[in-house]
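Participant: show me the folded form of this:
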Amino acid sequence: MAQIELLAEHVVLVDESGSPIGTAPKITMHDADTRLHLAFSCYVLDPLGQVLITRRSLVKKTWPGVWTNSFCGHPLPGESIPDAIDRRARFELGLALDCVTVILPDFRYRAVDSSGIVENEICPVYVATASGDPVPNPDEVVEFAWVDPATLRRSVLDLPWAFSPWLGLQMKELTDFGA
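Facilitator: Below is the predicted model:
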């Protein structure tokens, strides 16, 4: 178990093509000079086609308190992204997911938080389905809402400051959630 806990604190560093080149402790990664690393974003849809959005916990190091997609995360060294999505969905939201599908396989972004912390990620975007409401981990999510995808798109484009930068960039690329 100690080795799993140790790995849980590492991210996968990647080169410009997305190939793994090493690992680094997660706690050292997000600063003013964040190295390019592997991540993922996931949108969760309910049976009616509503998309789950979450408001990041106020204790998050980057973009605290902003609204974002359902959840994000980093695969552990040696962990597949679908397995990482399952792990993070359970940890952050208490949800079991179905039909996990990649919808933006080549999404990449770099953004700077108001505190100067940089995100620099190759971050494929996925969509999944789930039944029932999440039971958020308060260290990750302070609140959530199920919203119509078209309403989310309009809100993000009209009020970009209220949302995470990756959500704004993803909304510009997504035509639908394809689930």
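Participant: going forward, measure contacts between C-alpha atoms and count neighbours the same way
Facilitator: OK.
Participant: so who does the spatially most central residue of the chain touch?
Facilitator: Residue closest to the average C-alpha location in the chain (Cα atoms, centre = their mean): residue 72, at 1.7 Å. Taking Cα atoms under 8 Å, 6 or more residues apart in numbering, we find residue 72 in contact with 39-42, 88.
Participant: could I get the full set of helices for the chain?
Facilitator: With helices called from DSSP state H, the chain shows them at 2-8, 81-88, 149-158, 165-173.
Participant: show me the one of these that comes nearest residue 127.
Facilitator: helix 81-88 (10.1 Å; Cα to Cα).
Participant: buried sites along the closest one?
Facilitator: Residues of helix 81-88 classed as buried: 81, 84-85, 87-88 (neighbour count, 16 or more other Cα atoms under 10 Å).
Participant: here is a second sequence; please produce its structure as well for comparison:
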Amino acid sequence: MNTREHHLVELVGTDGSPIGETTVDEAHRAPGRLHRAFSVLLISPDGRLLLQQRAAVKTRFALRWANTCCGHPTPGEAVTEAAGRRLVEELGVTAVPLTEVGVFVYQAGDPDSGRVEFEYDHVLVGAFSGEPSAVDPAEVAAVEWVAPDELTVALARSPELYAPWLAGVVDAWRSSGR
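Facilitator: Okay, here's the model as predicted:
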């Protein structure tokens, strides 16, 4: 089993208040346990969004396109700190100031693995130009810059190609006006 599956996550109530902790593995077993997560969306100066295709070895929604990076803070860890760490680990992206633009709750089962995402998801955005410098193939299969309107059309046309939380991430970003 992937060692990340043994990391601790913070269980939360529907209002986001901490109520306990468990492992990533346990939190994602059906029917899922509501836990804190984050989704980062990096935006280029011309307004494009950096997406990643999740690696084939991911235990949930492998090879689906998602926002720039996702993860779970450890219990008590600041969401922005955890998100900055994951940007470095997954993509080699450093020193990007992140701003939280919203939170949403979603629950989705992965038909391929039987695992369940049930997350209180903090959406963070940051400005970034260039390309990731060190993509970790155990996390990311590919990256791509996409125009927001093209992504909206693609999500509606072929939702099965995308992680089930991506539409919520894009909605939170658009609603923020950033």
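Participant: superposed, what's their TM-score?
Facilitator: Taking TM-score structural alignment, normalised by the length of structure 2 as the basis, the two superposed chains have a TM-score of 0.88; 173 aligned residues with a Cα RMSD of 2.0 Å.
Participant: show me what residue 97 of structure 2 lines up with in structure 1.
Facilitator: Residue correspondence to structure 1 (TM-score structural alignment): residue 97 of structure 2 is matched to residue 99.
Participant: would you check that its match makes contact with residue 129?
Facilitator: Yes - the pair residue 99 of structure 1 / residue 129 is scored as a contact, 6.0 Å apart, by Cα atoms under 8 Å.
Participant: aligned partner of residue 120 of structure 1 in structure 2?
Facilitator: For residue 120 of structure 1, the residue aligned by TM-score structural alignment is residue 118.
Participant: what's the burial count for its match?
Facilitator: 22 (other Cα atoms under 10 Å).
Participant: ok, the residue lying closest to it once chain neighbours are set aside to residue 81 of structure 2 distance?
Facilitator: The shortest distance from residue 118 of structure 2 to any non-neighbouring residue, by Cα to Cα, 6 or more residues apart in numbering, is to residue 107 (4.2 Å). Separation of residue 107 of structure 2 from residue 81 of structure 2 (Cα to Cα, to the nearest Å): 24 Å.
Participant: closest to residue 50 of structure 1 out of the helices of structure 1?
Facilitator: Of these, nearest to residue 50 of structure 1 by Cα to Cα is helix 149-158, at 6.5 Å.
Participant: and the angle for that closest one with helix 165-173?
Facilitator: Here helix 149-158 of structure 1 points in a direction 120 degrees away from that of helix 165-173 (axes from the mean of the first three to the mean of the last three Cα atoms, to 10 degrees).
Participant: and helix 149-158 of structure 1, how far out from the chain middle?
Facilitator: 18 Å (Cα atoms, centre = their mean, to the nearest Å).
Participant: ok, average deviation of it from structure 2?
Facilitator: Mean deviation of helix 149-158 of structure 1 from its aligned counterpart in structure 2 after superposition (mean Cα distance after the TM-score superposition for structure 1): 1.3 Å.
Participant: what are the buried residues along that helix?
Facilitator: 149, 152-153, 156-157.
Participant: do stretch 66-78 of structure 2 as well
Facilitator: For stretch 66-78 of structure 2, by 16+ other Cα under 10 Å, it's 66-75.
Participant: returning to what we had before: separation between the residue nearest to residue 118 of structure 2 and residue 11 of structure 2?
Facilitator: In terms of Cα to Cα, residue 107 of structure 2 sits 14 Å off from residue 11 of structure 2.
Participant: who has more neighbours, the two?
Facilitator: residue 11 (23 against 15).
Participant: what does that one correspond to in structure 1?
Facilitator: Per TM-score structural alignment, residue 11 of structure 2 is aligned with residue 13.
Participant: list the residues that contact both of residue 99 and residue 129 of structure 1?
Facilitator: Going by Cα under 8 Å, 6+ apart, residues that sit against residue 99 of structure 1 and also against residue 129 are residue 179.
Participant: of those two, give the one with the bigger neighbour count.
Facilitator: Taking neighbours as other Cα under 10 Å, residue 99 of structure 1 and residue 129 compare with residue 129 leading, 21 against 12.
Participant: what residues are up against the more buried one?
Facilitator: 44-47, 97-100, 179.
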